[in-house]
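Novice: sequence and computational prediction follow.
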Amino acid sequence: MADLLSTGISGLLASQVGLSTVGHNISNVNTAGYTRQTTTFNARAPQFSGGYYIGQGADATSVQRAYSQFLTQAVWSASSGQSRAVQYAGFTAAANNAVSGSANLQTALDGFFGAVSDVANAPIDTASRQALIGKANTLVATFRSLSSQFQQIDKQTNQQISTSVDSINSLAKSIADLNGQIQRASVGGAAPNDLLDARDQAISQLSQIVGVNVSDAGNNMVTVSVGNGLPLVNGTASTQLSTANNPYDSSRLEVVGPSGSIISSQLGSGSLGATFDFRTNVLDPARNQLGRAAIAMTDAFNKQHAQGIDLNGDAGGKFFDIADPAVLNNSNNKGNAQVTATVTDVGKLGASDYIVRYDGAKWVVSTTAGVTVPSTGTGAAGDPILIDGLAITVPSGTPQAGDSVQIQPTRNAASTISVVVSDTNKIAASGPLAATKASTNTGKGVPGKLTVTDVADPNFRTPVDIVFESPTTYRVNGGPLQNYTDGDTITGNGWTLKLSGVPAANDTFSVKPAGSASGDNGNALALADVANKGVLDNGVTTVGKSYSQLIAQVGTAGAQANTALDAQQSILDQAMASQQSLSGVNLDEEASNLLRFQQAYAASAQVINAANTIFDSLLSAVRG
């Protein structure tokens, strides 16, 4: 009876372990990262009795996780990709909102050039001139508002980087601590399942921030590395990352490894990698494109404004002002060279930023992406380094080998644009020259389009009389006789004139400097035409088109980000489904197991009861 009692007790205890495991599964059905556990049973060694063996019952030999390392790592990888896509899509949406929001630059441009046209229609009207200055300030405010919004997004990337690094350090320490707990708890080969789940969950959370590579370190511990193999967790030790200011731009944060080197470019996966990718591939190009449009607007409008005459009779001065390109010294420079940069040709100005590095003998220029840029010049005051519409000089100081500066030709230009003109009399609406006809003319010819071709001509402002000796011939200031056909262009000293209608013999036309308050609108018409003038890309791209390119650039990035997010979400869903089909808790299955172990437990109790009854019967027989 002792054997039967022992057999029953073994079944009872084994079923109790099974019930406990099922109960644990059911209790953790909503626990993140929990892996379903199963109980393994083995029959006890039988007892030989004569010519046969008698079974001795069963033991619960282990409680194991329903676990696949392959499926788990697939989830980590998919989670990293999905988290990256979510972050990237969120940032690109913010950039899209900035360029397409209420501070719409195209609307401001249209309003400004509409006001210029109003001045052309009424060149000496004070109200029209005041309205133009108001629209100019609105345009400037729009440029600055967009630049400010981009700067705010830049600050958000800094906050995200700082928060991510703190989370990485916390999770790395947690994983290292769990490595130690798992090692100590792995007694006699038994696996501490719940601690293993906790470690896997911590790794999963880490993979959402940065891509991880997990390998077996022995003794039930793991090694976790990030980036290009940087060990983040090694056994019970964890590496702490930190942030530091960018060596060129102190307003930006970079991730620094334990050796002090910047590892930002190595973190391509997860939400942290997405933050750096967005900053490099979307935000910086957008800010540069906006600044490029501001520089183009300033340059084109100022050049045309300088060709006109204001109501005081003076040549037009600057209408807009804007800062020179930013030159940022590397904080690790050993020398004291001072580098400056100016825009010399807006038509050649690109949207790149540059690194200018001294190699010990000369200055070498490359883009921030590392592409070498062909250049001429030494950087001396009389021999500037010329690249992409920029002139770079080193007016003072001595560089040391390895010293470098970053040049941002357009990055912050939109935040520095301003309106110089505040006096309505200072708007140079009049052309520098005016064409008139004599009151004694008898023909139908009237001055048409007067175009300035070379304001630097030494005789540009010399008054000219054009006298027709017949409808087909004329002299300029009594000079040689020239033939004329209806529609011909008459060329003067830095200007051309077309007549409308046929002149008669002895008709006279004059071209002379425009006087103050003349009512001429020649320059105002030319200023209005700046809206349609190709300025950038060697005279191909207008200011308005440049802004359209910015919208398309950011919009395309946003659309691609959303497409990538859909794809990554699908990959994650599939990976999770595969992993959960093996490791997830199914309440229907657990209910079935619960009933099975309950019945086994009850049956084992009956075996014990039967053994007790038989034993009592034997005792009674002996006593009787």
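Specialist: Sure, I can see it. Residues are numbered from 1 along each chain as shown.

Novice: rest of the way, CA atoms for contacts and neighbours
Specialist: Fine.

Novice: not counting sequence-adjacent ones, nearest residue to Asp310?
Specialist: Ala428 (3.8 Å; C-alpha to C-alpha, 6 or more residues apart in numbering).

Novice: which is the next helix or strand following the longest helix along the chain?
Specialist: Looking only at the chain and at elements set by DSSP state H, the helix with the highest residue count is helix 126-185. The helix or strand immediately downstream of helix 126-185 is helix 193-209, counting by DSSP states H and E.

Novice: against that first model, consider the following:
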Amino acid sequence: MASNLYSIGLSGLQSSTARIATTGQNTSNVDTEGYSRQSTSTASVSGGGVRIQDTARVVNQYVNQQVWTDTSSYSYFQSYHLMMSNADSMIGEDSVAISTYINQAFDALQTANSDPSDSSYRSVALTKLDSLANQYNELSNFLRDQKQQANSEINDKVGVINNYTSQIADLNGKIQAQEALKGTTANELRDQQEQLVKDLSEFLDVKVAYDDNNLMTLKLAAGQPLVLQDRANSLSLVGGNSDPQQLDIMLDFGKYSVGVSSQDIGGSLGGLISYRDEFATSAQRMLGQQAWALADNLNEQNRLGLDGDGKFGAALFSVGKIAVAVADRNSDANTSIDVRLSDGGSKDVSTNDYEVIMNSPTSFTVRTLDSNGKLLSESALIDTTTATPNANGYFAVAGFGVEVKLNSAGSYATGDTYEFAPTQDVARQLNMVATSGSALALASPIEVSASSSNLSDAKISISAITDTDIATSDFVATPRLAPTAPHSLRFTAADTYDVLDSSGNVLGTQTVTSYDNLLQAAGISSSGYDVSLDSAPQAGDTFSIAFNSNGSSDNYNGVRLAGIQNQSVVGGDMTLGNAYTSLVTEVGSLTATLKTNMDATQVVMNQSVSTRDQISAVSLDEEAVNLLRFQQSYSAAAQVISAARETFSTLLSVLR
């Protein structure tokens, strides 16, 4: 019996020693990040005594997963908000706002209209328009730099992520070696592994599970495996097909790689990708759409007037080439197409992705897609064997605002695809091509007058200037009106008139009840201009139309140039100023929303961490109580051994 008592006491000493050691380990690691409190469990032994079962970590994997998920959510909004704050401080700043430069440029145009003969006013107006173009350049370059900064950070974070996953996979190997081969628990290694997951969750959203060997399996939110046992699959970056700045994330499985959807990333990496893809890219395209609306409408209107030298107006601005990407699946990577924006087509150009798809080697259609690749619209089929290209070989795509030129005749295959974003770089490449204020075509190309011998007080006015192209209008290169152009109106009755050329030949006769657009009413629609009367004339009244050879003081076209400021030229429904204000509002609203989400997810994350700490963190008060309890248990076990020894000595004495 003394022997049994001795064994019981000895097992008690061992149990207490183990628990004291565990308490010491907990106390020593009270400030160790990621450390999980340990607890030594015991079981009673048949016949008396206690057996140490194991020393395990006190953890709740569901709570841990919640911590990692909440950390990822907070990091996502924090990263996104930081980038958006930079954009908000730039785009929302009044001193650099496009709307400020728009007002200055059009105010200068109005001043030039007050005295078109003053070259200094013209020069100031052109300088202000050039400053407006430069500001579009500056803001677009800022967004481009922001995307580059995001890409640099994305590249850095991908390197850190791969380092973390490699360490986690390596720890799986070490844990298996220690627990399976040596038969001892790997508590500290598992703590290190979970701390790595916690650090990793700041970069992306991960899901953790354990296999049959209780080894950690790590997956992306969408289910792609990052870590399987002791093997880690690394992330990599590849340039986007239609935009080299749009680095796509790939998951490398060794023999092959698969793309990872940006919506499944999460964490600070996901925040950077969302900023780059959802905001910066969209903002660049919105600015490009606005810049092209400015350039296209001013160019088109300027072509309808006479400049300071009495010549037909020319384009004031130019934009660079549209970058076109060849789809990887195309039959021949060396085939190409050229795409440019259509003059006068800015109202039709969207900020969406575009595709040219070959329906046959000689025909194609143009499609627009949203950011998720969903089809939005598709053009009519353009057959290059029957359609007529313009002088430069481009085919106009009605309703899409672009023109397409095929460069590889006979080499295309059905299904070949070419991708581009027409407004992506317009704001960055917007350039003033006019070199002096005289390039502003403020004057009308025609002048009209009523004969002094007219019997009525009816006055004639220009109702429209629609075309000054010498190939399609009644203007000639000299410049002047063609002799066969409408030069005068002669009323044979109050409601009947003849349209006459310069030689008095009748070009058309018409009876009307309205005196608006009289040339069109007479069936003359290709002259490039039209006129109206403000009241009914009398029989015998004549009205002349002549080339405006002395229009230095005329501002007919200048007024229309200045009026573009108040026209809905962006997307067909917004003015230039409203379009930029809309962008500023969107930036401010998104920044505020991200700040709200960041604050909310931080509260949730802190609550999750607090819950985890209540379960797994070391409490010095609790450990102090445990240490006292286990010390007393140790002393009691020692007393049992002492009692056993005395009992055994007594028995020996009796036997003697």
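Specialist: Perfect, I can see it now. All of these numbers come straight from a predicted model, not from anything done at the bench.

Novice: residue in structure 2 paired with the residue nearest to Asp310 of structure 1?
Specialist: Structural alignment (TM-score structural alignment) places Ala428 of structure 1 against Ala441 in structure 2.

Novice: swap in Asn312 of structure 1?
Specialist: For Asn312 of structure 1, the residue aligned by TM-score structural alignment is Asp309.

Novice: wasn't its match part of a strand?
Specialist: No - the assignment for Asp309 of structure 2, made by DSSP: H, G, I helix; E, B strand; the rest coil, is coil rather than a strand.

Novice: number of nearby residues for it?
Specialist: Here the number of neighbours of Asp309 of structure 2 (other C-alpha atoms under 10 Å) works out to 14.

Novice: so how far is Gln61 of structure 2 from it?
Specialist: Here Asp309 of structure 2 is placed at a distance of 81 Å from Gln61 of structure 2 (C-alpha to C-alpha, to the nearest Å).

Novice: mind listing what's buried in stretch 624-631 of structure 2?
Specialist: Under the neighbour-count criterion of 16 or more other C-alpha atoms under 10 Å, stretch 624-631 of structure 2 has Asn626, Leu627, Phe630, Gln631 buried.

Novice: burial measure for the closest residue to the match of Asn312 of structure 1 other than its chain neighbours, as a count.
Specialist: Nearest non-adjacent residue to Asp309 of structure 2, counting by C-alpha to C-alpha, 6+ apart: Ser438, 6.5 Å away. For Ser438 of structure 2, the neighbour count with other C-alpha under 10 Å is 23.

Novice: do Ala526 of structure 1 as well
Specialist: That count, for Ala526 of structure 1 with other C-alpha under 10 Å as the rule, works out to 24.

Novice: for the one 4 residues further on, same thing?
Specialist: Counted with other C-alpha under 10 Å, the neighbours of Val530 of structure 1 add up to 18.

Novice: ok, now Thr111 of structure 2?
Specialist: Count around Thr111 of structure 2 with other C-alpha under 10 Å applied: 17.

Novice: quick revisit: and the longest helix of structure 1, which stretch of structure 2?
Specialist: Using TM-score structural alignment, helix 126-185 of structure 1 corresponds to residues 119-178 of structure 2.

Novice: so who does whatever residue of structure 1 lines up with Leu590 of structure 2 touch?
Specialist: Using TM-score structural alignment as the criterion, the counterpart of Leu590 of structure 2 in structure 1 is Ala557. Applying C-alpha atoms under 8 Å, 6 or more residues apart in numbering, one finds that Ala557 of structure 1 lies in contact with Thr92, Val282.

Novice: again, only using 7 Å
Specialist: Contact criterion C-alpha atoms under 7 Å, 6 or more residues apart in numbering gives Thr92 as the residues in contact with Ala557 of structure 1.

Novice: next: Leu369 of structure 2.
Specialist: Here Leu369 of structure 2 is in contact with Asn352, Asp353, Tyr354, Leu375, Leu376 (criterion: C-alpha under 7 Å, 6+ apart).

Novice: go again with 10 Å.
Specialist: Contacts for Leu369 of structure 2 were tallied using C-alpha atoms under 10 Å, 6 or more residues apart in numbering; they are Thr351, Asn352, Asp353, Tyr354, Glu355, Leu375, Leu376, Ser377, Glu378.

Novice: ok, of these, which come out buried?
Specialist: Those of these that meet the buried threshold are Thr351, Asn352, Asp353, Tyr354, Glu355, Glu378, by 16+ other C-alpha under 10 Å.

Novice: chain neighbours aside, what residue packs nearest to Gln246 of structure 2?
Specialist: Counting by C-alpha to C-alpha, 6+ apart, the nearest residue to Gln246 of structure 2 once its immediate chain neighbours are dropped is Gly240, at 4.8 Å.

Novice: follow-up on the earlier one: nearest to Asp534 of structure 2 among the buried ones among the contacts of Leu369 of structure 2?
Specialist: Of all those, the one sitting nearest Asp534 of structure 2 is Thr351; the distance, using C-alpha to C-alpha, is 43.0 Å.

Novice: mind listing what the aligned partner of the closest one in structure 1 touches?
Specialist: In structure 1, the residue matched to Thr351 of structure 2 (TM-score structural alignment) is Ala351. Ala351 of structure 1 makes contact with 284-292, 388, 408-411 under the criterion C-alpha under 10 Å, 6+ apart.

Novice: inside helices: which ones of these?
Specialist: For those, secondary structure assignment (DSSP H) places Asp284, Pro285, Ala286, Arg287, Asn288, Gln289, Leu290, Gly291, Arg292 in helices.

Novice: okay if I get the residues you listed as CSV plus distance to Ala611 of structure 1 and neighbour count?
Specialist: Listed next are these as CSV, based on distance: C-alpha to C-alpha, whole Å; neighbours: other C-alpha atoms under 10 Å:
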residue, distance to Ala611 of structure 1, neighbour count
Asp284, 83, 18
Pro285, 84, 21
Ala286, 85, 25
Arg287, 86, 23
Asn288, 89, 24
Gln289, 90, 25
Leu290, 90, 32
Gly291, 92, 27
Arg292, 94, 26
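
Novice: in JSON lines, list those residues along with distance to Ala438 of structure 1.
Specialist: Putting those into JSON lines (distance: C-alpha to C-alpha, whole Å) gives the following:
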{"residue": "Asp284", "distance to Ala438 of structure 1": "59"}
{"residue": "Pro285", "distance to Ala438 of structure 1": "56"}
{"residue": "Ala286", "distance to Ala438 of structure 1": "55"}
{"residue": "Arg287", "distance to Ala438 of structure 1": "54"}
{"residue": "Asn288", "distance to Ala438 of structure 1": "53"}
{"residue": "Gln289", "distance to Ala438 of structure 1": "51"}
{"residue": "Leu290", "distance to Ala438 of structure 1": "49"}
{"residue": "Gly291", "distance to Ala438 of structure 1": "49"}
{"residue": "Arg292", "distance to Ala438 of structure 1": "47"}
